[in-house]
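Predicted model follows, preceded by the sequence.
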Amino acid sequence: MEIDSIFHWGSSCSSYGAFGIRSSYALQSEARYGLISPVQFRRMQQWSVEFVRRLGLFWELKGHEGCVNCIEWNHDGTLLASGSDDYRVRIWDIPHRKEKHVIATGHTGNIFGVKFLPGSADNIVISAAADGTVRVFDVNYQEMLYCFSCHVNRVKRVAVSPDSPSVFWSAGEDGLVIQYDLREPKRCDANTCRQVLINLNPYMTNPECKSIACNPVQMHYMAVGATDCFTRMYDRRKLKLSSITYPNHMFDDSRGLVRRYSWLSSHNTEVEPLEPGCVKYFAPGHLPQKEQESRNQWRNFSITDVRFSADGTSILSNIGGEQIYLFSVSESSNKVAKTFSIGEQSPLRSKNIEEISEYAQKNKDLGNEYYHRGDHNSAIAYYNRALLMSPRSSVLYSNRAVALIKRKWDGDSYQALLDAYMAYVLDPANEKAHFRLIKGLALVKRWKEAKEWCEDFHRQYDNRRQLVTSPSFLELEQQITDALKANRNGKRSRQQTKELSAMETQEIKWREAASDYRNKFVGHCNTTTDIKEAGFLGQNGEFIMAGSDDGSFFIWDRKSTNLVKVIRGDSNIVNCLQPHPTSCVIATSGIDNEVRLWAPRAVEEKDETEEPARRSPAGAEPASGPIGTEVEDVTRATDANQRRMNADPWTMILGDWIQNQANAAGAGVVINGPPNCAQQ
């Protein structure tokens, strides 16, 4: 496919936009008669389910000599910047399909962050790397303008904000967020950094900042992801810059960076308590309790990517070792620490149970059919569709709850609890919802509440002996009783072994006030690398996309949370995904040296002779096949990813290398060793 047919550079209809393929005659008519503007039409038509399903590989950008760890479009989508393990930043001229600039950055570590500085006419580029430095370059003159050495560990990401064209921020694995203002003279010296905006060290043990993003609408809000399950959103208006001064002897040899990081991690630097309301926490409700248990199993959580939606109302968090979660920025009532109270009144409760629409009933029936076949993943997808049409149906929530309990993926037990509680609130006479609510509470180990609901179950159904004496209920009740007894016997003293600092007390309060998620997106795997991105697709964020350890990238429908497309995007791992600002194009990168561009294929390209070559062959590995292959057996691929999520990551890396070696040997290719950049 020609690139001009996708971008339509210089089109009389508009400067940008995929206008060669229209999926809605009605929208065309409205645009033709002036009922909607060309900009509105372009935004409404940028991405649709049809376009996503026709998505395919149309171009590869070759030139890097290492893993490509970061990619970034400029404001209008004419240029794409990429940073790599080869220590170079490359600027790609997309309309002309060629490399425009190659910047020898001088970094001595892998490049993990790259951004165009707003308001610079795309002439200024920022890079951040594993050598702990952040560098600013004039692209046209191939000149380094600044080199900042404030971080004392790897710098993972850079953030910019359109309202502050001379200011940008970096997030590093030293637990610091540093602010840079190019209008001011350099404020730091060899011993002291005076530009610390956020310091997580007083609040966490060995924190590492992995991701950072600025709200595109309320630009004073900044989201930060670190090495736990909490996404933090700060109000920059209420933050003050602070300083960190390191001892002199930590600069006398080549190990100075390591020495400074070790000192920073072990010393609680003096930091003023933050103002009330300066930060808000978000977390999936089941993870704070699960976090310590997971660490004991050498499975740590980290927020590998945070993104704000285009309207600034939502935050998307890709949690390493878990799933992808969508939060509401303005959420005030849906707290992580909420209780599931008996008899709690809710505005959702209604005496008139909602009738399921015809469309919803068809999807419910299909969901029931797949559930009885044992295909719980497909059953959940059909229940998701049905709930879009009948969102107040107690039966649908109850059915999805039991399917989630049976599927047993990460986060399913907690989502089942939420669904069962919603089903009960909508219809308190739904005994199945009542039982599944008790089951959900037991699965997330909220034993006290489970016991209370068991007692309520007895009160309501004592006159129906077949319910309270059923083997399943009796077994569940005994499990709860045993767990409560074990907890009482093994209960430790609540007395503090040491007095908590003001910072630690503040952190506890923030975590207790954290807001719970609205939606979750499952199927991918995020365990091997800590730069794996997830993002919104479409001007209104109609879709969610993310990379995966299986070499594929996934696209979900945002409303239903169902998978729409899974494509093989890298020979090892897809880490980065960036949607084009205005056109139907996605840029991806990963362990391979290439940056790949994806766009909807023309209708005429989908013929019977070509289509089978683009799909995984029968009997193949779940996500096998050449780059660009559509993963057809999605259920098998997602099941395999969930197994990967709970397996030892180093075992999986070795297994993948052995599999790749076997595949290459069959094709006559010799592999000398395992991939050298699989762990980041």
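It's in.

use CA for all of it now, contacts and neighbours both
Fine.

can you pull the buried residues of stretch 279-295?
279-288, 291 (16 or more other Cα atoms under 10 Å).

Just these: which are in helices?
Members of the buried residues of stretch 279-295 lying in helices (criterion: DSSP state H): 287-288, 291.

Okay, the spatially closest residue to residue 327 that is not a sequence neighbour and residue 482: tell me how far apart.
Closest residue to residue 327 apart from its sequence neighbours, by Cα to Cα, 6 or more residues apart in numbering: residue 517 at 4.7 Å. To residue 482, residue 517 is 31 Å away according to Cα to Cα, to the nearest Å.

More neighbours: which of these two?
The neighbour comparison of residue 517 against residue 482 (other Cα atoms under 10 Å) goes to residue 517, with 22 against 13.

try this one next to it:
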Amino acid sequence: MAKVNITRDLIRRQIKERGALSFERRYHVTDPFIRRLGLEAELQGHSGCVNCLEWNEKGDLLASGSDDQHTIVWDPLHHKKLLSMHTGHTANIFSVKFLPHAGDRILITGAADSKVHVHDLTVKETIHMFGDHTNRVKRIATAPMWPNTFWSAAEDGLIRQYDLRENSKHSEVLIDLTEYCGQLVEAKCLTVNPQDNNCLAVGASGPFVRLYDIRMIHNHRKSMKQSPSAGVHTFCDRQKPLPDGAAQYYVAGHLPVKLPDYNNRLRVLVATYVTFSPNGTELLVNMGGEQVYLFDLTYKQRPYTFLLPRKCHSSGEVQNGKMSTNGVSNGVSNGLHLHSNGFRLPESRAHVSPQVELPPYLERVKQQANEAFACQQWTQAIQLYSKAVQRAPHNAMLYGNRAAAYMKRKWDGDHYDALRDCLKAISLNPCHLKAHFRLARCLFELKYVAEALECLDDFKGKFPEQAHSSACDALGRDITAALFSKNDGEEKKGAGGGGGPVRLRSTSRKDSISEDEMVLRERSYDYQFRYCGHCNTTTDIKEANFFGRRPPTWSACSRGTSPSSTACSRTPATASSPPAASTQLCGSGIPGRRAKTSRAESWKTWRARRRPTSGA
């Protein structure tokens, strides 16, 4: 565990009374503390599965929503039920939220009956009922800066905004995803940045997560209403629902390409939960059917696969990166315009700066990782290589070795992480032979067959002595077979369609993707770290969250992937399946001591845990 000088914070805690809680939230999360965490109590009260939990700001109240259409407010410190009321919903409750600055008096619920209800807990009455959605309401979001305003995400593809001061019966549509992704898109989750309440994150069906600037959207609509020509448009005019710059997309770089494969395996990619870090600089995304991803909102990076050209070595000729009309590719793949600047690796230099030797303690870590690799303990090897990479980020060999471990393990997303490591190793050492070859294999496994062939040819040119090795010949045969198989399939499609180009997007309005959506997807940013869950990745109720506010340090706990700047202080926790109709609390595991559940941020990681059902 990294050493931190906390003298200044200790002095501020003594001087400022309000600094005590901030100090606790910042420094109470340590590796030993996390290892002691365990079940403290089960709160019995619901007669149906518990779908959602929500802490108040102080962390001394816990609200729960259930399939029994009741909400319960608990005293978690004493394991007592303080209040139980029927919400008026006629279906499962999926989300509960305390309205900010209301003295924990106002609670908002969203349910599968497409309704959003507002309740006054002091009188146990429902004071507002909204029925504007046409499908299940999956998530409610609030913002401290706007105490009378909240938002909802529903499976009708709409994000609605509610202002209790202006209208207590109706809401306005803030974002309509159907205008971008067709009528079949479903909004699943949303959250507001705690440091910038104008920033709204939305998760929906599909691999992309969207960030919106609420203020820009409102200003855009006000300017449209005030414009003298707002009601006069020619036939060719098209009013954009969102202004330029109001939306930013994030996606794990390998998911758009893998989407058809996942669909064939009946694995639905959908964002089940999104949340910002306490300082608002990171976004944690839970992908149902896949893994958990952390996006850095400050230091953004483009997906590596977006930099690759989408070519097709068929009868069509490639001109300026595009196929001629007798080909079948126009540069669009899975909703992405992939750049056509050609796949080129760094040229080998006559003089390459020598690799700095690892210090003795990191050399021991590397040897332990090599031993784990030899014993086919891939996850352990990855964790050890990651530990070494964190301490020696400019060592190409470590990246190359970790890429090999990823490729051997073959979990979802491993080949893409291996591709990232190979490119990093090559950037540090352009003469890294194994990284060049592994890169070609990764491209092939990620279905970039033409790019894999080009990379393999580049490898043979740089390392002619390896051009006829058994591994190189085997990869060449795999690539050739894949290209022939692909061309055969395209010829059959072309024959069936009259010889014209293959349509890459459906003409059906229900699932059509707009040009604006294509551009936004093209400009997406990649993840920083990936977390592999220890339970079923196909659940649609997975919720990982941040844990504490300690400064970022590295730790290998609960990790299965890249080295993390997010320590155990922000350990993602995947949902498990305890008995239904119960709410679980976890404690520190210290005999004779109760966990300090009043620390709101530290306890946000324990979300609703329930058995998957058809209503989830």
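Great, that's in hand. Predicted, not measured: the structure shown is a model, and the values here were computed from it.

who are the neighbours in contact with the equivalent of the residue nearest to residue 327 of structure 1 over in structure 2?
Under the alignment by TM-score structural alignment, residue 517 of structure 1 pairs with residue 527 in structure 2. Counting by Cα atoms under 8 Å, 6 or more residues apart in numbering, residue 527 of structure 2 touches 250-253, 293-296, 301, 303.

can I assume residue 527 of structure 2 sits in a strand?
No: Residue 527 of structure 2 is assigned coil when assessed by DSSP: H, G, I helix; E, B strand; the rest coil, not a strand.

gap between it and residue 285 of structure 2?
10 Å.

Give the residues shared as contacts by those two.
In contact with both residue 527 of structure 2 and residue 285: 293-295, using Cα under 8 Å, 6+ apart.

could I get these as JSON lines with distance to residue 161 of structure 2?
Converted to JSON lines, these look like this (distance: Cα to Cα, whole Å):
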{"residue": "293", "distance to residue 161 of structure 2": "27"}
{"residue": "294", "distance to residue 161 of structure 2": "27"}
{"residue": "295", "distance to residue 161 of structure 2": "26"}
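
Of these, which belong to strands?
293-295 (DSSP state E).

And the residues you listed, which is closest to residue 415 of structure 2?
residue 293 (15.3 Å; Cα to Cα).

Tell me the residue in structure 1 aligned with that closest one.
Match for residue 293 of structure 2 (TM-score structural alignment): residue 325.

burial measure for that match, as a count.
22.

contacting residues for it?
284, 316-319, 517-521.

just residue 130 of structure 1 next, same as before
Taking Cα under 8 Å, 6+ apart as the test, what residue 130 of structure 1 contacts is 108-112, 153-156.

Just confirm residue 212 of structure 2 is within a strand.
Yes: the assignment for residue 212 of structure 2 is a strand, going by three-state DSSP.

Can you find the partner of it in structure 1?
In structure 1, residue 212 of structure 2 lands on residue 234 (TM-score structural alignment).

now the nearest residue to that match once chain neighbours are set aside: how far from residue 140 of structure 1?
Using Cα to Cα, 6+ apart and skipping the chain neighbours, the partner closest in space to residue 234 of structure 1 is residue 279 (4.3 Å). For residue 279 of structure 1, the distance to residue 140 of structure 1 equals 39 Å [Cα to Cα].

again with residue 323 of structure 1
With Cα to Cα as the criterion, residue 323 of structure 1 and residue 140 of structure 1 are 41 Å apart.

quick one: what's aligned to residue 463 of structure 2 in structure 1?
Per TM-score structural alignment, residue 463 of structure 2 is aligned with residue 461.

quick one: the strands in the stretch 151-300 of structure 2?
Taking DSSP state E, counting those that start in this stretch, the strands of the stretch 151-300 of structure 2 run over residues 158-163, 172-176, 187-192, 199-204, 209-213, 247-250, 270-276, 282-288, 292-296.

The third one vs structure 1, average offset?
It refers to strand 187-192 of structure 2. Superposing on structure 1 and averaging over aligned pairs (mean Cα distance after the TM-score superposition for structure 1), strand 187-192 of structure 2 comes out at 0.7 Å.

That strand relative to strand 209-213, how many degrees between them?
50 degrees (axes from the mean of the first three to the mean of the last three Cα atoms, to 10 degrees).

quick one: strand 187-192 of structure 2 aligns where in structure 1?
Going by TM-score structural alignment: strand 187-192 of structure 2 matches residues 209-214.

List the buried residues for that stretch?
209-214.

Residues contacting that stretch, please?
Contacts of stretch 209-214 of structure 1 (Cα under 8 Å, 6+ apart): 156-161, 170-177, 220-227, 302-308, 530-531.

got it, and stretch 531-546 of structure 2?
Taking Cα under 8 Å, 6+ apart as the rule, stretch 531-546 of structure 2 contacts 267-268, 270, 272-273, 275, 277-278, 284-293, 558-562, 569-576, 601-602, 604-605, 607, 612, 616.

contacting residues around the spatially most central residue of structure 1?
With distances taken as Cα atoms, centre = their mean, the residue of structure 1 nearest its centroid is residue 318 (2.1 Å). Neighbouring residues of residue 318 of structure 1 by Cα under 8 Å, 6+ apart: 303-306, 324-325, 532-534.

Report the separation between the spatially closest residue to it that is not a sequence neighbour and residue 578 of structure 1.
Leaving aside its sequence neighbours, residue 318 of structure 1 sits nearest to residue 324 (Cα to Cα, 6+ apart; 4.5 Å). Distance, residue 324 of structure 1 to residue 578 of structure 1, using Cα to Cα: 16 Å.

closest to residue 333 of structure 2 out of the strands of the stretch 151-300 of structure 2?
Per Cα to Cα, nearest to residue 333 of structure 2 of the strands of the stretch 151-300 of structure 2: strand 247-250, 17.0 Å.

so where in structure 1 does the closest one end up aligned?
With TM-score structural alignment as the criterion, strand 247-250 of structure 2 aligns to 279-282.

after superposition, how close is the matching stretch to structure 2?
Mean for stretch 279-282 of structure 1 is 0.8 Å (mean Cα distance after the TM-score superposition for structure 1).

That'll do, ta.
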